[in-house]
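Student: need a structure here:
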Amino acid sequence: MSTSSTVDRAFRTALHDATDETLDAGASLLAADPAADAELDRRGQEFVAAAWRRGWQPADVVRIVRRELDEVHVRLVSALIRAQAPHDRPRGPRWKAQLAGLTAEDAPRTDRFSCATAVLELYRLLLRLPVLEPLDEAPAGTGPRDRRPESRMLGRIRALLAKAEATGFPQEAEALSAKAQELMARHSIDEALLAAQAPSGETPGACRIGVEPPYEQAKAVLLDAVAGANHCRAVWNESLGFSTVVGFASDLEAVELLYTSLLVQATTAMTRAEAALGVPPARAEPRARGRAGGRKRTKTFRQSFLAAYAHRVGTRLAAAAESRVDDDLLPVLASREAAVADRADRLFPETTTTRLRGVSDAAGWEEGTRAADDARVGRRPPLP
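Tutor: Below you'll find the model as predicted:
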């Protein structure tokens, strides 16, 4: 029997019938034929290439695999993506950065049956990935931004936010975050002025940013606020666990940096507030009857905390963004924002709004608002 025939039989058995029995039968066929391993790997690379044609990117695939399966599957798909990359067409710098960030270790060696089972579970998932909006970018060296030196401003911003996340002193974190936001606003305006003075043909791009559970609604609101303050638009895909952010390249980088930093700072502040108020720890044993009320209080407190944090940060970010704009900049920024809106509307002609659920803990809301005020993400002096 040929190796291709073995793989075809295993696929017919296991990939289109999502039951444990067919999975075991397909894995048994593959485990019994070591010569089929190379063909199985080649088919996996074909599934990866098909995902690219359906609009997925490396970070998106890894995110959904981690969300739906286990770490062994993440290692398997990372290895497939790395193996497929040399056969892929030229891609842009964001794609290359995603490849560079892939898990470097191969999946741990186990018995052949367990390995084949994991591979088939992964291929089942890859086979049913839906079509996404294409976010293609120009290959490195061909876009307008590749013809001008890269600003060192984002490196300074990244360093400031890393210090804000690491420090144990709230006042220092406030000062560092404030400085980072000030640099972000200045960087965005400098980019807009440069484009207006020397048009480069740059158009808005887009990226996907993971919005992970728990409390993903509040996190999506926070990301939307950060995007809006930085001249971008965000559209949340709840079922797949990410938001697509549309904007110019430098603004997209700023959004990623600030959103990630604010999440870290919010989590730190939330943990501190829980300890101060005596909210039960989130790791309460799932079957401990006496702790059921504590688990419920933890969930409602955290949901309310993050919702309030996102709401208040959004208000303050919007005020900070407006305070950076002089009247003579309005036409330049309006033109760029119109281009962003047009790209977002073409990518997402139909969107719906979602109301936050589960915001019922008054103490959580109060503490989240206070933490957002302490984050000091705008310019000094303090915003109202």
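Student: only C-alpha atoms from now on, for both contacts and neighbour counts.
Tutor: Noted.
Student: all strands for the protein, in order.
Tutor: Along the chain, counting by DSSP state E, strands occupy 205-210, 233-237, 242-247.
Student: what's the most buried one of these?
Tutor: strand 242-247 (a mean of 24; mean count of other Cα atoms under 10 Å).
Student: contact partners of that one?
Tutor: 204-212, 220, 227, 231-237, 252, 340, 343-344 (Cα atoms under 8 Å, 6 or more residues apart in numbering).
Student: and if you look at stretch 84-94?
Tutor: Contacts to stretch 84-94, defined as Cα under 8 Å, 6+ apart, come from residues Gln45, Val48, Ala49, Glu137, Ala138, Pro139, Ala140.
Student: go with 10 Å
Tutor: Here stretch 84-94 makes contact (Cα atoms under 10 Å, 6 or more residues apart in numbering) with 41-42, 44-49, 52, 57-58, 78, 81, 96, 99-100, 136-143, 146, 207, 249.
Student: buried among those? Make that a ChimeraX selection.
Tutor: Selecting only the buried entries of the contacts of stretch 84-94 in ChimeraX, with 16 or more other Cα atoms under 10 Å as the criterion:
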select :41,44,45,47,48,49,52,57,58,78,81,99,136,137,139,140,143,207,249
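Student: okay, and which of the contacts of stretch 84-94 map to helices?
Tutor: 41-42, 44-49, 52, 58, 78, 81, 96, 99-100, 249 (DSSP state H).
Student: that older thread, make a markdown table from the strands of the chain and add distance to Pro384 to it.
Tutor: As requested, the strands of the chain are arranged in a markdown table below (distance: least, Cα to Cα, whole Å):
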| stretch | distance to Pro384 |
| --- | --- |
| strand 205-210 | 30 |
| strand 233-237 | 25 |
| strand 242-247 | 28 |
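Student: count the neighbours of Leu127 for me.
Tutor: 15 (other Cα atoms under 10 Å).
Student: let's see this one next, to set against the first:
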Amino acid sequence: MGKNSKARRAAKARSKTQAKSKAREKAKRRERPSGGSRPSGGSRPGGHGGRGGARPGDGPNPFGEPFREDPEGWAHNLLEEAAWLRYQNSNGIDHSEGHQASILNDLRSVSVEVLAQAGERAILRRLGQIWDGGWQPAELLRQARLNGKRATTGRLVGQAIANDDVRRRATTLDSRWIAQTEAMGLPDADGKSGWIRRFVLMEGLDAAEVRDLLIDVLAVMYLPKVETLIPPPGSKGAAPSGRSIRDPASADRDPMLERIRALLAKAESTDFEEEAMAFTAKAQELITRHAIDSALLDDAGGTGGEEPGIIRVPLDPPYWDAKGLMLQIVAERTRCRALMMTGLNMSRVVGYPSDLEAVEMLFTSLLIQAQTSLAQAGRSAPPGTRTRSTSYRASFLVAYAGRIGERLAEINAAVASEVAETQGGGFLPVLRAREDTIDEFMAEHYGDSSKARIRGGYDSAASAHGRMAADSAKLNFGDVEGDGSPGPSGAAPPHALSRESSGS
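Tutor: Below is the predicted model:
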């Protein structure tokens, strides 16, 4: 065999080896990340109905020269893939380090200008899908601030919401949606292309920081579908799963709820635990009387048959699970049901509209009062003492919640007994029927729930302190006005947090 023939054969062999190597790399990139489930209610980026754009590997020859003729599209797919891998890694699903490094290496070849354009395309598309999945602007921004790896993640999500919102006609937005975005204090936006590039310049970010920021923003925007409580932009009518109760106009029209709100504001503003709890007791009395009045009207055929509604209540760290237990107890003592939304630091509460308004107001006020008591204990103790430890604070909140549940039950029993003596007990079957309806609603929509232990350890001194703080005043509504006295104590509240089952 001549030298020329040998050279040709060697070149041909090298060509085949290179082709096989490229094919293996392409197949590797086409392969879906495995080893874990997709976000509940969503799908991998790439499908029509997924929560993002097409992923690298979808479509013909995504990393070949033809695809590189569209650098923005190429960068868009790389960002989506990198975000998906980060999302899965954050949920304990590991992927090949080589695969991740390869994507990041490809992204390094993309200019900041192209990354910014691709990021706008990906984020705005994802926002529309998130709104259709039941999320509200304030909830998304909170998730970004909680789960983002950097402070700029929350700020860029705020910019995205503002630019998405300004592009929409007011006639396509529900009044509650408009009220929420106006209350969020979003940054100024004009909706014009280039807002990410302007954000990057304002923040003084370099190319590496821009890449990481866009990946992080897209990763925190992988969210499961939730109930639609406010119709999303462009939709018509409310969702069948229950209307939102967060309607400022309806709350302002109810003078009883305004009285309750005023009493709780007084409870939050005082530094004296006894006074705070007395105001809270009066508020709970009004809440219970309001529910009984509604039941009496229903018994007389005057309400037209209300249906259960839903609210979602945020539970911020630290001690989110202890706070969730307090919300659960308050909800049950107010004829509602609370269920922790796994992995989202939120709880959904199901009940009748006026009760739901009351639950949110009462829980928020009690949380402020409990934190005030904890802060006072911390200020009076030297650094390093038990009052500043995690186990102490978690145990305090759990005990506080338990004792509050007992006191609320006493108030409910006293009010019910007084009304039954003067107006008869016709409201009792109505209240029981309403609670049965709520339980049926929960079973139908969310199935069986599971119980979770409260984390943070146990501290007996903190437990005693928590019960004392909740019991520092007798919760007689006569402590504020009137001569009522407490009725029999209710059953002890649960000390385990109800949450969604993994299959929900």
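Student: circling back to that earlier point, wait, which of the strands of the first structure is closest to His187 of the first structure?
Tutor: strand 242-247 (14.1 Å; Cα to Cα).
Student: how about the closest one, which residues of the second structure does it hit?
Tutor: Strand 242-247 of the first structure lines up with residues 346-351 of the second structure when matched by TM-score structural alignment.
Student: can you check stretch 52-65 of the first structure too?
Tutor: So stretch 52-65 of the first structure sits over residues 131-144 in the second structure, by TM-score structural alignment.
Student: mind listing what's buried in the matching stretch?
Tutor: Trp131, Asp132, Gly133, Gly134, Trp135, Gln136, Pro137, Leu140, Leu141, Arg142, Gln143, Ala144.
Student: can you get me the start-to-end distance on it?
Tutor: 15 Å (Cα to Cα, to the nearest Å).
Student: so how far is that stretch off the chain centroid?
Tutor: 8 Å (Cα atoms, centre = their mean, to the nearest Å).
Student: and for stretch 304-321 of the second structure?
Tutor: On Cα atoms, centre = their mean, the centre of stretch 304-321 of the second structure falls 10 Å from that of its chain.
Student: and it, end to end?
Tutor: Start-to-end, stretch 304-321 of the second structure (Cα to Cα) is 38 Å.
Student: same question, stretch 373-382 of the first structure
Tutor: 9 Å.
Student: give me the contacts around it.
Tutor: By Cα under 10 Å, 6+ apart, stretch 373-382 of the first structure touches 164, 170-171, 173-183, 185, 258, 262, 265-266, 269, 309, 312-314, 316-321, 323-324, 367-369, 383-384.
Student: same thing but 7 Å
Tutor: Contacting residues not belonging to stretch 373-382 of the first structure are listed as Glu174, Ser177, Ala178, Gln181, Glu182, Arg316, Leu317, Ala320 [Cα atoms under 7 Å, 6 or more residues apart in numbering].
Student: next up, the contacts around the last one.
Tutor: Taking Cα under 7 Å, 6+ apart as the contact definition, Ala320 of the first structure lies against Gly378, Arg379.
Student: the second structure: which residue goes with that one?
Tutor: Match for Ala320 of the first structure (TM-score structural alignment): Ile411.
Student: what of the second one?
Tutor: Matched by TM-score structural alignment, Ser177 of the first structure corresponds to Thr280 in the second structure.
Student: that match reaches Leu264, doesn't it?
Tutor: Yes - with contact defined as Cα atoms under 7 Å, Thr280 of the second structure reaches Leu264; the gap is 5.9 Å.
Student: which residue ranges form the helices in the stretch 101-250 of the second structure?
Tutor: 112-132, 137-147, 151-166, 175-183, 195-203, 207-220, 248-252 (DSSP state H, counting those that start in this stretch).
Student: buried stuff in the shortest one?
Tutor: Of all the residues in helix 248-252 of the second structure, those buried under the rule 16+ other Cα under 10 Å are Ala251.
Student: quick one: residues in contact with it.
Tutor: Contacts of helix 248-252 of the second structure (Cα under 7 Å, 6+ apart): Leu257, Glu258.
Student: now do the contacts for the match of Ser177 of the first structure.
Tutor: Leu263, Leu264, Ala267.
Student: for Leu325 of the second structure, see how far away the aligned partner of Arg355 of the first structure in the second structure is.
Tutor: Residue pairing (TM-score structural alignment): Arg355 of the first structure is matched to Arg453 of the second structure. The gap separating Arg453 of the second structure from Leu325 of the second structure is 10 Å, by Cα to Cα.
Student: quick one, which of these two is more surrounded?
Tutor: Neighbours were counted for Arg453 of the second structure and for Leu325 using other Cα under 10 Å; Leu325 has more, 27 against 13.
Student: against Gln328 of the second structure, how distant is the corresponding residue of the second structure for Ala371 of the first structure?
Tutor: Using TM-score structural alignment, the partner of Ala371 of the first structure in the second structure is Ala469. Applying Cα to Cα, the value for Ala469 of the second structure to Gln328 of the second structure is 19 Å.
Student: of those two, who's got more company?
Tutor: Per other Cα under 10 Å, whichever of Ala469 of the second structure and Gln328 has more neighbours is Gln328, with 30 against 22.
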